[in-house]
Structures are given as C-alpha cells and as structure tokens.
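Colleague: what follows is a predicted structure for the sequence shown.
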Amino acid sequence: MWSPLQKRGEVGIPIEPIFRTDPKDYSEEEKAKLKVKGLKEDSIGIYTSFRDLSHDDLEKEVSLIAKSFGIYLEFNRDKMKLTNVKDWIYMIRVPIPGGGPIRPNQWRILDDISNKYTISDAYTGYPLPSLKLTTRQAVQFHHVKKKDLVNVIREIAQSGFLTLNGCGDNVRNTIACPLSKYYIFDSNSLAIKIANYFRLPTELFIQVFEIPVTENIPSEKSFEYADNLLPRKFKIGIAGVVRTTDGKYVIDNCVEIRANDIGVVPIIEEDKVVGYQIYVGGSMGENNSYPTFSAFGLPLGTVGSEDELIKVLDSLVKIQQEWGDRRNRHWARFKYVVYKMGLNWLRERVKEYSGISLGKVREVDLGWRDLHLGWIELGSKWAYGIFVENGRLIDGKNGKIKSMIRYIVDNFDNVRLYITPNQHLLITEIEEEQKEQIEKILREFNYGVRDGKPYTRLRVNSTACVGFPTCKLSFTDSERFLPKLIDELERRGWSDIPVSIGISGCVAQCSRPATHPISWVGSGYELYMLKIGGGKDSLGEPLIDWEENVIYLYQVPANRLVDVTEALFELYEKNKNLGESAEYVFRKLGNKKIIEWLKSNEKTKDLMKPHKFDKKIEGYREYHELLSKRLEEVA
C-alpha cells in the first residue's frame, strides 16, 4: 500500500505510519512504558522520585509515566523568557466522566485544594488561585509545586475522584452531554460505565501516593492494557438527547463527537433510544514537521444495545493498541489507522475481535450543539448554566465566579454540579423555590457582566485552550489572549455577530478550535495560523490556495488578529444569504474568494503574503484524498 521508509530529504525518516511496529523500532516513550508493565510495577523509582525534593523536576522516564497518573511536568514559560530560570511547576488533571455529578462536599474539597496549592505568581497573567475546567469535562490545577504533589493527589482522592487516566497513553476521560440524563437517554451514566471499563490498573497508583482503598475504585471486568499501554491518547465522546421548546427530542452534539477517536450517538425512534451509531477517526492534533492532518470522525456502523457497544469499544481500542504506530508519535493516533486502512477493513477487524457484525450506517443529524447556559427547566426542577470564560474559574473581570460557586455549594446541599464539554459549569437539581435565591446570588457576585457590560454573543460562543504560560506544547498565548481579542472586536461593534472564534496555542488544538467558523492556531510566539470554515459538518482548515500550493495567513502577528477577524466578519455579513451559518458561508465562498477579499481589504492586504509550506499542504491534500475514499465506504 505504501513504503513506510520512503525518504524525503532526510535518511531514515519515515513519511507514513508504521503499523504493528516491530518492538526493535519502539520509541523511547514505548520502552519507558514497557518497564512499568502497564502501570503495574515501579521499576523506575516513581515512588522515590516524587518524594525527592533535591530537584524540582522529575527524571525523564518518571515524567512520562506520571502523565497516566494525571500529572504534567511543566515550567513557567513567561518567567523563563524574562529571567532565564526554568521554574518547574506541575499541572494536575482530574478526569470526571460525563462531567459529574459533583456533589457539594466534593466541590469543596477541590476548591480547597486550589486555594491551598495553586501558587499565586506575578508571571501567570491571571489571578490565582484558580480551578481550570476543560473541554474534556475535567478539572485542572495549575502551578502546583513538587513538594505538594503527593498531598494534592491524596486530597483529590478524598473527594472520590482519582487522577488516573487524566493524561498519558490510555483512554482519557469519557465525555458526554451533561443534561441528557434528564430526558430519555442517560449519557452521563454510560460515560461513567465506559470510563470505569477503560480505567488503568489502580494498584501502582495507590502504592505511589499511599491512597486508602475506597469503594469508589471499581473492581469489575475492565479493558486489558498492554504492558506499554496504548500508542497515544485515546478519546471517547457520547452525544446526548435534549428536548426542544416544541417538545421534540433531538441529538445534542455539545461534545462534538466527530472530534473524538470514537464518538457514540444514540439512535432515537418514537422517543426511545433503540441503538447507537459509532464514529471513528476524529482528532484535532497535527504536526508541522510532518504531513499530518486534523480529521473528523466517520460513521462506522451501529449496534443495538449497551452491551454490544461496550464490546465494540473494547475491540476498537484493542485494534489501536495492536496496530497503532509505536515508533512515531506524530502518526500514532487512531485516525491514521482508520483513514489509511479504511472503514471496511476496520469493520472486519471489529467482527474478528468482538464477534459483532456492525449494523448499517444511519443518517443522523448532528447539527444541534447546546452550550447549556442560563436557566434550563428539568421537569419539576431547574438547572443553571454558568458561563466560565475559557474554563478558568477565578474571581476576575467576569465577576467573582469562583467565590460564587463556593458560596452556592456551601449553602445549597441539594445541588449537583456538572462540567460541560465547552468548559462551563452547570448547577442542577435546583428547586423551584430556590430560583430566586440563586438569581440574587448571581447579582451579588457580579455574574453576567464583564467590566460592567453584559456578556456578548461573540464572547459566550468563543473559546480557547490554556496556552502560555504553563502548557509546554504551546507556541503562544490563547486563554489570556482571546478575552482581549473579544474586547477589541466588541469595541469595534461586533458583539452580536453569529460567528464564533476558537483559539489554541499550538497544533494539539485541545480547545477544538477548528470546529469554529474562524479559528486561530499558534504557529510561533505571538503568531497564529488561520483556519477557516469549521462547524458541524467540516473542520476548519488552513487558508490554502490549492492551485498555487501555498498557505496564506500562516503566521499572523497577535496584534493583527483583530484586523483579519474583522475582515472575515465583514465578508460573512456581505454573504450571509449563502448559508444558514458562517461555516456554510465560508465553505460556499471557498478559499479563492476569501483570499481575494483579504488581498483587497485595506486592513489585511499587507498580511497576504504566500507561504510555501509543503508538509502542511501535503498533509491536508492527503486528508481530502483519503476522506473521499472513506466516504465511499460509509455507504
């Protein structure tokens, strides 16, 4: 099919994935994972390393394994730039399947940990302490010091949550629509069941952090991880079902299931869930040094029951575990197995591994994407969705939100909290008689306004990942930059335009920016690449002139993003009759017309210099070629 060791300039650099990699070709990461036997043996001194305070970092092999424990070794990159001192810090991630429920006593523990251990630092650029909510419905603690690591993990465990599977080469936190459980499909409980099935072995984790064994650690049958775990991270998302104002049940794609390695969508007939459709091969991440690509998941087939679903999920993860590239991490995601080997091949492997023949692909509408904000009626009770800008729960310009949530959980023991897949926070189980009290609290803590003005449509619909200063993969700012970009766009009069913006500090694209009509991806320090045309049916892509084989707006300076974004807003306004959303408008116009518009616009014409970037263009060209082949197999 292809030669994995074809050369492109450099001897020995493979230009294609090496599936079923020979162990002699394993990467350093794979060899390190093998040493701990699938997180079952401490053969590299993990216990000792966490307690060795003679240095603030971790040994390389330990830092690789620590990811599966939910721990990232980082350093303050702002401080490094200014002082040339590598100030080692840690990010700790707590996976919460389906986003919850989080009981008040559990939230108090997490909030206390943030107050105690997330260090205030002049170099952070935002107020601390803080809690960071993620697009994968997890909680992150930033700026934790090594001396506090063991205590933080132990105190998190007291809440009933564990940090296992928070990071690393395993099945990550299973995400799901947080409100679907209140209608006809409990996606939350299914997410918890799947997460428990794919949880890593707990014995070594308990030993390293000296955690008392609790009933919260499941002991039922679970997935059998290989000694070197999975080739890369693996993400599963479950769409939900919500009811519209006219009483109709619709699929809620708040999780953006096609951005996951596996997406699960309930099939509804006569207001009942009668089965599940499975999507495979989604992933945002790419690599600028190789012809990689972002990809949307494709429909593989259907199953008729939850038991069949678990068996098929098991087989798909096993296929990735066996076939995924273990030499080249940039080609190790499941999407490359899916897109290069094909859907028919994958269906055959699923039958071989699970004994289940998948049913035919069904036509499913994934167009409804609810942010779950404001008041939501849930039968006799209510929920209120709190907008948390970029997931950073702090007391800042958007009100004293962190203190407000703490006040609510201290005074309303009946409520349950859920993190949404868009980094917001839901307060559920609110009684009718409590609504007025909640509204009063919102006002008292200045929720709903930024600098004295109500949150705008543009701000609420846009999102960013963490970026600088803590994410070591990030090229530049995202979380700290987007609010300032929105401020300026609002000042220019674009507050209520129905176009959202996604920003990521690097090509990992953790905030799923390419699912927005306009997205900016870090391509250097204070430089961003435009991706255009993302939405429910397609991912945003670089502004490529396919005939000239060049990219435009690959490295736009941070102070010029507002000009390009405004020019794109103007283009949308002139052509909004072409489609029902900005995604369709930009797709209908096509790259040629967008390039012509930006070349003729006074605000942007000086930026429109072609960039020759063969690897990036080659990756996306291959994606389109493979996508055409795979769509033929969908039928």
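Modeller: Looks like it arrived, so ask away.

Colleague: okay, CA-based contacts and neighbour counts for the rest of this
Modeller: OK.

Colleague: can you give me the end-to-end distance of stretch 460-469?
Modeller: 23 Å (C-alpha to C-alpha, to the nearest Å).

Colleague: so who does the residue nearest to Tyr26 when sequence neighbours are not counted touch?
Modeller: Sequence neighbours aside, Arg327 is the residue nearest to Tyr26 in space, at 4.8 Å (criterion: C-alpha to C-alpha, 6 or more residues apart in numbering). Listed by C-alpha atoms under 8 Å, 6 or more residues apart in numbering, the contact set of Arg327 reads Ile18, Thr21, Asp25, Tyr26, Ser27, Glu30.

Colleague: which residues in the stretch 251-400 of the chain form strands?
Modeller: In the stretch 251-400 of the chain, the strands defined using DSSP state E, counting those that start in this stretch lie at 262-269, 272-280, 298-303, 374-378, 381-386, 392-393, 395-396, 399-400.

Colleague: put this next to the first one:
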Amino acid sequence: MSQTLAPADRSRDLSQPVENLGPDERMKAASDQLRGTIQHSLIDPITGSVSDVDTKLLKFHGIYQQDDRDVRDERRRQKLEPAYQFMIRVRLPGGVCTPAQWLKLDELARSHGSEMLRLTTRQTFQFHWVLKDDLRPTLAGLHEVLLDTIAACGDDSRGVMCSVNPHLSALHAEVHELAQRASDRAIPRMRAYHEIWYGEERLASSGPEEPFYGATYMPRKFKIGFAIPPVNDIDVYTQDLGFIAIAGKDGLEGFNVAIGGGMGRTDQAPSTYPRLADVIGFVTPDNVPATCDAVMELQRDLGDRKDRAHARFKYTIDDRGLDWIKADIERRLGFKLDASRPYVFDSNRDTLGWQTGEDGHHHVTLLIENGRLANRPDRALMDGLRAIARIHDGTFRLTPNQNLTIAQISDAKRPEIERLLDEYRLLASAEGSALRLGSMACVALPTCGLAMAESERYLPSFVTRIETILGRHGLSDVPITLRISGCPNGCSRPYVAEIGLTGRAPGKYNLYLGGGFHGNRLNRMYLENAGEAAILDALDATLGHFARERGEHEHFGDFVIRAGYVKAVMAGRDFNS
C-alpha cells in the first residue's frame, strides 16, 4: 500500500520576475494568454503569413506556420515572399477517431489540405498546405465533430498517446479512457482559442484564466503516454511521463510510472542529448490524474525558463537528481509511490492485417508508409478509407508507428469491409521486408522549417536500397527498427532505433546504431555527416557481420554493441561521449 505523506501546498505565485525569464517566456507572459495579435494577423491581406510573435503563439493553438522550401530560393530571386502555408495538428488522445470524424477530416483535407492527411508519430492527424484564409474554416469544421487542435503544439501537454493492441480489447478501452482523462485534465483552458476560432465573446472572470499554467505555461513541451505490455509501440521511455499498464487476472491493476524521456537535441551542442525515462514506482488507476498533476506541476515550477535548450523535463531531472525528483513528486502527491511491478516488452511495432480481439470484434491494421494518406495511381488510400468510413460502425485507431487500425468490426460488417479493402488495394503495401514494416520517418522537407535533409520523401527509396543488402545477406524477414528524422529534434524517435538517421544537410545524415529493439536503449553515433554511399557501405558491413555471427534470437541493435561497432549508451549524458 502507498505510504501517506503530508499533503503538498499546491498554491503558488504564477507570475515570475521578468529578469528570470528568457525571451520566449517573456513573449508568453505578454501575450494576453496566447491571444497576441492573431486576430489582426489573420485578416491582414498584404501577406500570407502572420507576425513573428503570432507564429510562436499559434503553436499553442495547434498550428505551425511553414513555407514551401522547394520553391523558397526561386521566390526569393523573384522578390516574392515565401510560399507561406500552415500545418494544423489535431488533438486526438490515444489516436481514437470515429467514422463521422474521419469523414469530416477527409472533407477538410480535400477542401483545404491539398487532398492529403498525415498520420503522425504521436497518433494524430496533420493537415499540410493550409492557406491562411482557410485556417478558420478548417478549425470550424473540426469543431462540428467535436475535434480541436488545442495544445497539439506549444509549451504545454502535447497529445496523450496510448498503445493500440486489438487483442486486448477490454484493457485497451480502460487504458484509453484514462489517457482521454489525462488529456482533458492537462490541456490549457485556452479561452483565446474559442474567441479566435469560434467567434465567442471574451468572458470576464475574477479568477486566473489559466489556474494551472499561469501566464507562461510550461517551460517546454511535455509529453505523456500510456503503454500496454508486451507492446511498447508508444516508445514509453521517450515520454516525459509514461504509464506502463500492469494487468492481472482480474484486469488493470495500475501503472508503473516512468519519467524523464525526451528525444530532442542540437548538433554541436554536447549539453543537449536524448534521454530515456526512468521507472520510479507504481500507482493505482485512481491515482493517475494526481500523478499527472504532480509531475507536470514539478516541471512547471522547476524547469529552466531562461535557456530553452535546457528546458525539457529530462534536464530538470538530471540537474537535481532522480532521487530528489521522486521525493518531490511524492511530496506533491501526498503519498509514496509503491514499488514498480514486473513487466515485459517484446515488440514496439504493429501487427499488420486481421486480428480478432477478446470481445469477438475484428480489427485490421494497414501499413501507411510514413503516415501519408493520399490517392496514388496504384493505391487510392483517401478514397478507400472514405468508403469504409461511410459504412463502418466501429472506430479508427491511429498507431504510434504511423499506421491505421480499422477497429471493432462486427461479423456482419466484415465481408463488406474486406471487399473495400480489396477494391482499393488497401492491404497491398503490407508486402515487403520486415525492415520496411518497422520503419518510420518525420515529415521534414519541403514543409518543416527545421528540416536539414529529406526524411519522409527519402525513406521509401532508402529502404529499397537497404532491402537489396538484406536480401543478399538473407535478412529480409528479420525485424529491424529504422527511423529517419530530417533534423536532430527526433520527431520520429530515431535515437531509440536500431538504425537511426538524423539530417545534417541535403543528402547528409548522422548514422546511429545500437538502439534497443523494444525502445529500451539509446543508440550511438557511428557515422557523422555522411552521404548515402557511406551509410549503405557501413550497413552492408554491419548487416553482413550480423548475418554471419548473430546469436539465436539476437537483435541487430544488441549485436552491434556485442561486436564492438558502438558502445552501449548507459544514460542520456553519455550519448555524446
């Protein structure tokens, strides 16, 4: 049983002296609770962009201003402003979407999003290529089906993730409900969102508009995820706060609590590094909301608000020490955490194709390479999924690996859905090497302003080249995790992959090897700023050695460490050593 402590005093002065705040913190404090001048920027007819400050504030509204980098140089030569457009990210806790919501998303993508949708690495949808004048109609359309984009970006609690395991129907439903509650509890109240996008009147209030977040919100983004063993599809150790479900014969018993994960880093800045979360104890389901409050509260109060590169929770933990942080979480909770309980992860990937859950419903998981939903000459993904949404009476579930599960299909509906899957060839791409089925990429060029190299557009052809190597060494059916990110920020979680690439410049990448197959170990740099030829040569050599000398059931990430290609990374601070 949890040991009771004296309850923490949760009151605090939400204002901070200006001299203790960095530029972005001062910007948030002066933004009138994220309103800024967004209303004015949206109606400015002179430009397709918004002001620099509003660009940052829009992130809290789930919107990124971007431009088409494929034409940036040409537009500069013509003395035109960049081809501005916006990315909109939907808040979708646990990645669960109804057919009605799917149909609305499809409609909005065809009207405003260049006739495509993207499934993200955090189980939600992104619209790209949205013009400024289309922002309000898109968000209004989402509102019609009870969707929004609040806190999908920005310094707040990002979209809450939840494992997708169709076999464990009842357990998934229970854990997803907790993920939904955690999301609803952690997002800002965002009156500015309702005023700007829905046209609601500003309400007078005697109390603080954001009683939890205050005027400066979180120091940086904060990520929460719920994993259901034996599948670590959400990469729980990369979350700021992770809950690992512990089930017994009578159902869900509670969660092991993991804290301090995070992928982002900066090249040439050894003080920044990825970090894996540490498991610090166990809580029962009824204590999950309080645990979310306590951990977020600690980071809100103690996270670095001067240096954004040092503002993630992982650095707060490493600066103060894990034992100190755990004790402070327990102080805020008012009780001690129980000892963590045993659990096992055996995979971090999706099981493609048909499955039947405990409840007798059928589920089919489709490979959506890079998460890109669009109609192609060989495979009309958008049209096929729209046709299924029109007759489906279950749910859709976006997986953390950018794939899609059509879930809760009844016996009566299965034949019709099978016919549509065949008609639109929606299962066709499940063919290919085990590497392709376990690969993932971020969006990167041409839309992401942070991208240094290609990722999403490059992955399919790059995998094809590696498949030639795998075939030559008899490894086509051996599961290996591959992640590519266009920059060091790591949105595709490359630093836990057995093979990870992060962009350095057009056509140049850092190559990392040795991540844990279950996402349980960071990898280490093997080649720096290398081109494709050098990367393929290195993979040919290491994969060939692996094929000749691997142990029974040994994974590639474990082998490259045993064989001495890289040293194991024991902690985030060791990543750059």
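Modeller: Yep, it's here. Note that the coordinates shown come from a computational prediction; the quantities given were computed from them, not determined experimentally.

Colleague: circling back to that earlier point, turn the strands of the stretch 251-400 of structure 1 into JSON lines, columns for mean neighbour count and distance to Gly524 of structure 1.
Modeller: Below are the strands of the stretch 251-400 of structure 1 laid out as JSON lines (neighbours: other C-alpha atoms under 10 Å; distance: least, C-alpha to C-alpha, whole Å):
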{"stretch": "strand 262-269", "mean neighbour count": "22", "distance to Gly524 of structure 1": "31"}
{"stretch": "strand 272-280", "mean neighbour count": "21", "distance to Gly524 of structure 1": "31"}
{"stretch": "strand 298-303", "mean neighbour count": "24", "distance to Gly524 of structure 1": "31"}
{"stretch": "strand 374-378", "mean neighbour count": "15", "distance to Gly524 of structure 1": "37"}
{"stretch": "strand 381-386", "mean neighbour count": "20", "distance to Gly524 of structure 1": "33"}
{"stretch": "strand 392-393", "mean neighbour count": "25", "distance to Gly524 of structure 1": "23"}
{"stretch": "strand 395-396", "mean neighbour count": "16", "distance to Gly524 of structure 1": "28"}
{"stretch": "strand 399-400", "mean neighbour count": "19", "distance to Gly524 of structure 1": "32"}
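
Colleague: so which of those strands gets nearest Trp323 of structure 1?
Modeller: In terms of C-alpha to C-alpha, the element of the strands of the stretch 251-400 of structure 1 nearest to Trp323 of structure 1 is strand 272-280, at 14.9 Å.

Colleague: can you give me the angle that closest one makes with strand 262-269?
Modeller: Here strand 272-280 of structure 1 runs at an angle of 150 degrees relative to strand 262-269 (axes from the mean of the first three to the mean of the last three C-alpha atoms, to 10 degrees).

Colleague: just checking, what packs against the lengthiest helix in structure 1?
Modeller: When structure 1 is parsed with DSSP state H, its longest helix is helix 614-634. Other helices and strands packing on helix 614-634 of structure 1, by 3 or more C-alpha pairs under 8 Å, 6 or more residues apart in numbering; DSSP states H and E, are strand 298-303, helix 334-341, helix 343-354, strand 550-552.

Colleague: what's the matching range in structure 2 for the next helix or strand after the shortest one?
Modeller: If I follow you right, that is strand 550-552 of structure 1. Downstream of strand 550-552 of structure 1, the next assigned helix or strand under DSSP states H and E is strand 556-557. Aligning strand 556-557 of structure 1 against structure 2 (TM-score structural alignment) gives residues 530-531.

Colleague: map Gly590 of structure 1 across to structure 2 for me.
Modeller: Gly590 of structure 1 maps onto Gly564 in structure 2, by TM-score structural alignment.

Colleague: tell me the secondary structure for the equivalent of Trp107 of structure 1 over in structure 2?
Modeller: In structure 2, Trp107 of structure 1 lines up with Trp102, judged by TM-score structural alignment. Applying DSSP: H, G, I helix; E, B strand; the rest coil to Trp102 of structure 2 yields a three-state assignment of helix.

Colleague: now the closest residue to Trp102 of structure 2 other than its chain neighbours: how far from Ile406 of structure 2?
Modeller: Distances taken as C-alpha to C-alpha, 6+ apart put Ala389 closest to Trp102 of structure 2, at 6.7 Å, once the chain neighbours are dropped. According to C-alpha to C-alpha, Ala389 of structure 2 stands 9 Å off from Ile406 of structure 2.

Colleague: Asp134 of structure 2 too?
Modeller: Between Asp134 of structure 2 and Ile406 of structure 2 the computed distance is 29 Å (C-alpha to C-alpha).

Colleague: looking at these two, which is more packed in?
Modeller: Ile406 (24 against 18; other C-alpha atoms under 10 Å).

Colleague: on that earlier part again, turn the contacts of Arg327 of structure 1 into a markdown table, including secondary structure, distance to Lys402 of structure 1 and neighbour count.
Modeller: Output for these, formatted as a markdown table (DSSP: H, G, I helix; E, B strand; the rest coil; distance: C-alpha to C-alpha, whole Å; neighbours: other C-alpha atoms under 10 Å):
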| residue | secondary structure | distance to Lys402 of structure 1 | neighbour count |
| --- | --- | --- | --- |
| Ile18 | coil | 47 | 21 |
| Thr21 | coil | 47 | 17 |
| Asp25 | helix | 48 | 13 |
| Tyr26 | coil | 45 | 15 |
| Ser27 | coil | 42 | 16 |
| Glu30 | helix | 40 | 22 |
